[in-house]
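Asker: Just need the structure, nothing else, for what follows:
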Amino acid sequence: MKIPVPSTRPATPSPDLEAQAWNWLRLLTSGDAREVDAQRFQRWVRSSPSHRAAYGEVKRRWDAIEPSARELLRLRPEAAALEMPRSRTSSSGRRAFLGAAASVAAIAGMAVVYPPLGLWPAPDEWDVDDRTATGEQRSLALSDGVEVTLNTRTSVRRQTDGDRTVGLVLVHGEAAIDLAGGGRSFVVVAGVGRSLAESGQFEVRHLEGKVCVTCVEGTVRVEHPAGVRQLQARQQTIYHATSVSGISRVEPQAVPAWRLGVLVFNQTRLTDAIEEINRYRPGRVMLVNDTVRNKPVSGRFAIASLDLALWQLQEAFDLHARSLPGGLLVLS
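Answerer: Predicted coordinates for the structure are as follows:
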């Protein structure tokens, strides 16, 4: 399903249309939306340019304050009791807007960026060109000897120049890029940075605001507002919205493990290992035993046999497993 979102900043919408747009954003990110709701939203947003502009403006404003709203929810859980205001006047100013935005955050929670259990795509993923489901991997043969492999739960938009694909926007997930070497740079945009290469192989992982770029073969230039990194084979760098790390070496057996059908953990915290397994497994595994949360995990686990991997972790850390409806597995 593609949801049209304006790429340019529109004029300020009317208060009534803006209230409708906030209500749509709340519904579509609440986890309660159904397919019929998505169809109704499509009809609403396509009914007139003013509807499209109103939703685009609301989404732009939400994107601007969403990190602060999430932090507010983390520090003040009681904010979840706020209710979405039905309307506001155009003269209500910044204070009223922030209140409305915080209310949307309270109602939608972190589902705007990370939908619960992955049951509904986040707003940034509505208009993507290619998307993989849980546990799915897909290869895209693009122009001029460019092949891209998308890992599980990955969403991308294609950047084109005429009939030629010159790059990708990695909205969420993980992609491996193989370049035969045609003398032209291929660009992968993720967050505020971008990675460029003419030949070789590199990977870009974009999860929860953190981007990791790994050069497997050849060289990759990583451009970020905070600096530029030139990666050689078996090197990687990590960046966030405001910072970029130095260059570090990567163990040969760790990259690209997922393309070989395995997950590799090297002194990885148990809670992080389980979160990685969750990306590949339908449903959700929840660790509720705080005493083992930070215990290290090392090993290679087959992606095709993740239930076996979970049983091994259960035995290694003396955990009790309880299966619940909806694919939920609780480890305690």
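Asker: all contacts plus neighbour counts: C-alpha atoms, from now on.
Answerer: Will do.
Asker: What's the separation between residue 237 and residue 200?
Answerer: Separation of residue 237 from residue 200 (CA to CA, to the nearest Å): 17 Å.
Asker: For the comparison step, fold the sequence that follows:
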Amino acid sequence: MTERTLSEAEYDAITDAAAHWCMRLHAADCTPAERLAFKQWHDADPLHAFEYEAMLEIWTVADHLPRVESTAAPAPASRPRSRSRWSRLAVAAAVLALGLPLAAFTGWNLGWLANSYQRFEAGASVRHITLDDGSQVELNLGSELVYANYKHERRVTLKKGEAFFDVSHDAQHPFVVRAGQGQVRVTGTRFNVWMYQDQVRVTLVEGSVWVTSNQALANNGSRLSPGMQASYKAGDYQPQVREIGPNDSSLAWRNGKLVLDDLALSDALPLINRYLDHPVMLADNSTGALRVGGIYNLNEVQNLVPSLPKVLPVYLTRNKDGNPALNSIGQRPANN
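Answerer: So this is what the prediction gives:
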């Protein structure tokens, strides 16, 4: 997939919208209707999400700027902090938008701002990309990431999907992958990160990585050696670590395959749903305990769900959200 090319006016409009939403969402009087409108704007285009994250970096800079003093009458007592932060955000945004060399140097030197951003996404095929630091990345179908180079670290945010990293070694400039609520920290190695909703799985091929399940608790983690895998989900205090065998299928996607090795449906569906527009749900725990296996081409995973009733004692219905639901034979249709 090629990168989109926008006119300067189109790009400026997106940046202006990102600044507007950043200020409104941090305002005390932001309404539920505004938050809904923001979500619709944010989700409408990956570039909207990317520009909003960049604006949040500016918001962080605003917190470090001195408070703006005013000789005018004081603001109402209920909103002094919001007004002050709006003023500092405006100062930070104006300085950064003008691109003053001193501001850029100061922001970089203090570790507030990155000197480069890259956004990549893969559509219906695996995509091979090279980051600015020389690291190589393979993006699985339907995956998206953002790369930013800061003074003290190289940072990737895996927005969705899966990626295999071959990281350029730099002991003084760690490489950090943020996925879900946790992160992976390395200096140079080869590893895979899979993410679906709030579930994350890290598989190490070469080198060493430090995996944490909570970005706020960077010291509470586990160090992986080659042949080990760490898994976590939202709310986990520590990642769950296990050794994987030589026949582990976690990296089969790099060969265009999805391998289900006699898995319970409850474990298989997250792997399947990663490739579907509408996730398949389970009617109950007994349905989730049924086991499934097989090797499937990634581009044909959407055909797997309709075929399940042919190989398992299940039938398909739809829940109230319109998503397909699997019911084991003998169970009543799912109504939730």
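Asker: picking up where we left off before, more crowded one of residue 237 and residue 200 of structure 1?
Answerer: When residue 237 of structure 1 and residue 200 are compared for neighbours, residue 237 comes out ahead with 21 against 17, by other CA atoms under 10 Å.
Asker: check contacts around the spatially most central residue of structure 1.
Answerer: For structure 1, the residue nearest the mean C-alpha position is residue 172 (3.3 Å; CA atoms, centre = their mean). For residue 172 of structure 1, the contact set (CA atoms under 8 Å, 6 or more residues apart in numbering) comprises 125, 153, 154, 155, 156, 205, 206, 207.
Asker: let's go with 6 Å and repeat that
Answerer: The neighbourhood of residue 172 of structure 1, defined by CA atoms under 6 Å, 6 or more residues apart in numbering, consists of 154, 155, 206.
Asker: Counterpart of the last one over in structure 2?
Answerer: With TM-score structural alignment as the criterion, residue 206 of structure 1 lines up with residue 195 in structure 2.
Asker: Could you report the neighbour count for residue 218 of structure 1?
Answerer: 16.
Asker: what does it align to in structure 2?
Answerer: Counting by TM-score structural alignment, residue 218 of structure 1 corresponds to residue 207 in structure 2.
Asker: For its match, which non-adjacent residue is spatially closest?
Answerer: Once flanking residues are discounted, residue 207 of structure 2 sits nearest to residue 189: 4.8 Å by CA to CA, 6 or more residues apart in numbering.
Asker: Can you tell me, leaving aside adjacent residues, what's nearest to residue 328 of structure 1?
Answerer: residue 284 (4.8 Å).
Asker: And for residue 165 of structure 2?
Answerer: Residue nearest to residue 165 of structure 2 in three dimensions, not counting chain neighbours: residue 137, with 4.7 Å by CA to CA, 6+ apart.
Asker: tell me the contacts of residue 164 of structure 1?
Answerer: Counting by CA under 6 Å, 6+ apart, residue 164 of structure 1 has contacts residue 143.
Asker: Kindly report the same for the one 3 residues further on.
Answerer: For residue 167 of structure 1, the residues meeting the contact criterion (CA under 6 Å, 6+ apart) are 159, 186, 187, 188.
Asker: Secondary structure class of it, three-state.
Answerer: strand (DSSP: H, G, I helix; E, B strand; the rest coil).
Asker: could you measure the residue mapped onto it from structure 2 against residue 186 of structure 2, distance?
Answerer: By TM-score structural alignment, residue 167 of structure 1 lines up with residue 155 in structure 2. To residue 186 of structure 2, residue 155 of structure 2 is 11 Å away according to CA to CA.
Asker: shared neighbours of those two, which are they?
Answerer: Common contacts of residue 155 of structure 2 and residue 186, defined by CA under 6 Å, 6+ apart, comprise residue 175.
Asker: quick revisit: dump the residue contacts of the residue nearest to residue 207 of structure 2.
Answerer: Residues in contact with residue 189 of structure 2 (CA under 6 Å, 6+ apart) are 166, 167, 206, 207.
Asker: Make CSV out of these and add distance to residue 95 of structure 2 and secondary structure.
Answerer: Formatted as CSV, the contacts of residue 189 of structure 2 follow (distance: CA to CA, whole Å; DSSP: H, G, I helix; E, B strand; the rest coil):
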residue, distance to residue 95 of structure 2, secondary structure
166, 36, strand
167, 34, coil
206, 43, strand
207, 41, coil
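Asker: Now, of those residues, which are buried?
Answerer: The neighbour count (16 or more other CA atoms under 10 Å) marks 166, 167, 206 as buried among these.
Asker: Map the first one across to structure 1 for me.
Answerer: The pairwise alignment with structure 1 assigns residue 166 of structure 2 to residue 178, based on TM-score structural alignment.
Asker: does that match really touch residue 147, like I thought?
Answerer: Yes. With contact defined as CA atoms under 6 Å, residue 178 of structure 1 counts as touching residue 147 (5.2 Å).
Asker: re the thing from before, who are the contact partners of the match of residue 206 of structure 1?
Answerer: Residue 195 of structure 2 sits next to 161, 162 when contact means CA under 6 Å, 6+ apart.
Asker: Just give me the mean distance for the one helix or strand it maps to relative to structure 1.
Answerer: If you go by DSSP states H and E, residue 195 of structure 2 is part of strand 190-196. Once fitted to structure 1, strand 190-196 of structure 2 is off its aligned match by 2.0 Å on average (mean CA distance after the TM-score superposition for structure 1).
Asker: still on that earlier bit, residues touching the match of residue 166 of structure 2, list them.
Answerer: 146, 147, 201.
Asker: how about a cut-off of 7 Å?
Answerer: 146, 147, 148, 200, 201, 202 (CA atoms under 7 Å, 6 or more residues apart in numbering).
Asker: And the residues you listed, which is closest to residue 37 of structure 1?
Answerer: Relative to residue 37 of structure 1, the closest of these is residue 148; by CA to CA it sits at 33.3 Å.
Asker: Tell me the spacing between residue 177 of structure 1 and residue 101 of structure 1.
Answerer: Distance from residue 177 of structure 1 to residue 101 of structure 1, counting by CA to CA: 38 Å.
Asker: now residue 150 of structure 1
Answerer: 33 Å.
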